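> from the sequence below, what's the structure:
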Amino acid sequence: MKQFIRQVFTDILENPVFDHKLIEHYFSKDYVQSVDRTQLNYEEFILHIKKLKEKVIVQKIDIINYAERESTIFTNHMARSALKDGSTVVHKVMAEFTIQENKIIKCDELTLLVEGKPAEKDLGSEI
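As a prediction, this is how the structure comes out:
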């Protein structure tokens, strides 16, 4: 599962291009994401990814650690983002992904802005 999540990070988050087909490939239509106190459904998640592509030039995800059991993988990772306004932000992310039928159906995530403008605190859930 670690390789699967790594590929999702590469193809969806690190890819500078919005690709709806890739989202469909990796995420269930029943997908639900909880980020801090915000919940996104599948359609809202698509809007979130579009918003990221509008704001971010380059994003790099570094997995610090992970644990997996059955259909769940937990990651502790750092998301480093260079924004189109010239600023840089770094978020520490703890995320628990549930995978069913080779698609992510749920993500329960906590994010912490480690570096950057306070206005970018909610970059992980912005739509």
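> okay, CA-based contacts and neighbour counts for the rest of this
Fine.
> contact partners of stretch 67-83?
1-2, 55-66, 88-100 (CA atoms under 8 Å, 6 or more residues apart in numbering).
> ok now it, how far from the chain's centre?
8 Å (CA atoms, centre = their mean, to the nearest Å).
> for it, buried residues please.
72-83 (16 or more other CA atoms under 10 Å).
> same check on stretch 84-103?
Result for stretch 84-103 [16+ other CA under 10 Å]: buried residues 88-99, 103.
> show me these that map onto strands.
Among the buried residues of stretch 84-103, the members falling in strands (DSSP state E) are 88-99, 103.
> give me the element the nearest residue to Tyr42 once chain neighbours are set aside is part of.
Closest residue to Tyr42 apart from its sequence neighbours, by CA to CA, 6 or more residues apart in numbering: Tyr31 at 5.0 Å. Assigned by DSSP states H and E, Tyr31 belongs to strand 27-35.
> what does the helix or strand that that strand is followed by contact?
Following strand 27-35 in sequence order, the next helix or strand is strand 38-41 (DSSP H and E). By CA under 8 Å, 6+ apart, the residues outside strand 38-41 that reach it are 30-34, 125.
> next, the structure of the following sequence, for comparison with the previous one:
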Amino acid sequence: MHHTERLKACLQRVICDPAFPLAELNAWFTPDYCQEVNGERLDYPAFHQHIATLRRHLAGASIEFVATLAQGERVHSTHVVRATRQDGGTLVCKVSGLFTFRGDRICHTDEVTCLLAGSKEDADIGSRR
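Next up, the predicted model:
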């Protein structure tokens, strides 16, 4: 599977699939994975905590891929995430991320997440733990 398709499948599964088990993160991300979001660095344990927090906070989400560009082991994606919180509120954020692969797993992400609509409390949605 090409890295672009692998990235799309990963984000759809991890962010949008309500049945996603956290144990499956290892299939998509390397053990030394790190993510930089809006200047904050999350190592693998912090990223795992972030995804667990999103799973508790969000009732559902969808992703619209606006554009992707692949070069070697890297894929840049601009995508829009629309989500519904457990309390029924909604949010929309735009993500610009550079994803680096090692083999078929993501080892690094450099991302900027911008809240376009929703509560100011959700401004940290890209790194919340």
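> in structure 2, what residues pair with the strand holding Tyr31 of structure 1?
Aligned by TM-score structural alignment, strand 27-35 of structure 1 falls on residues 29-37 of structure 2.
> mean per-residue distance, the matching stretch to structure 1?
With the two structures superposed, stretch 29-37 of structure 2 lies on average 0.3 Å from its match in structure 1, counting by mean CA distance after the TM-score superposition for structure 1.
> mind listing what's buried in that stretch?
Neighbour-count burial for stretch 29-37 of structure 2 [16+ other CA under 10 Å]: 29-30, 33-37.
> can you pick out the most distant pair from the residues you listed?
Thr30 and Val37 (17.5 Å; CA to CA).
> against structure 1, where does stretch 111-126 of structure 2 fall?
Counting by TM-score structural alignment, stretch 111-126 of structure 2 corresponds to residues 109-124.
> hang on, I meant stretch 93-100 of structure 2
The aligned range for stretch 93-100 of structure 2 is 91-98, by TM-score structural alignment.
> what's the matching stretch in contact with?
71-80, 104-115.
> now it: how far from the chain's centre is it?
On CA atoms, centre = their mean, the centre of stretch 91-98 of structure 1 falls 8 Å from that of its chain.
> same question for stretch 17-36 of structure 1.
9 Å.
> end to end on it, go ahead and measure it.
26 Å (CA to CA, to the nearest Å).
> same thing with stretch 116-123 of structure 1?
11 Å.
> so how far is His76 of structure 2 from Glu5 of structure 2?
12 Å.
> where exactly do the strands run in structure 2?
Using DSSP E, strands in structure 2 cover 29-37, 40-43, 58-71, 74-85, 90-102, 105-117.
> just put those in a markdown table and tack on distance to Leu11 of structure 2.
Output for the strands of structure 2, formatted as a markdown table (distance: least, CA to CA, whole Å):
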| stretch | distance to Leu11 of structure 2 |
| --- | --- |
| strand 29-37 | 11 |
| strand 40-43 | 17 |
| strand 58-71 | 8 |
| strand 74-85 | 10 |
| strand 90-102 | 11 |
| strand 105-117 | 11 |
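> quick one, which of those strands gets closest to Ile15 of structure 2.
When those are compared (using CA to CA), the closest one is strand 58-71, at 6.7 Å.
> how big's the offset between the closest one and structure 1?
Using mean CA distance after the TM-score superposition for structure 1, the mean distance for strand 58-71 of structure 2 is 0.5 Å.
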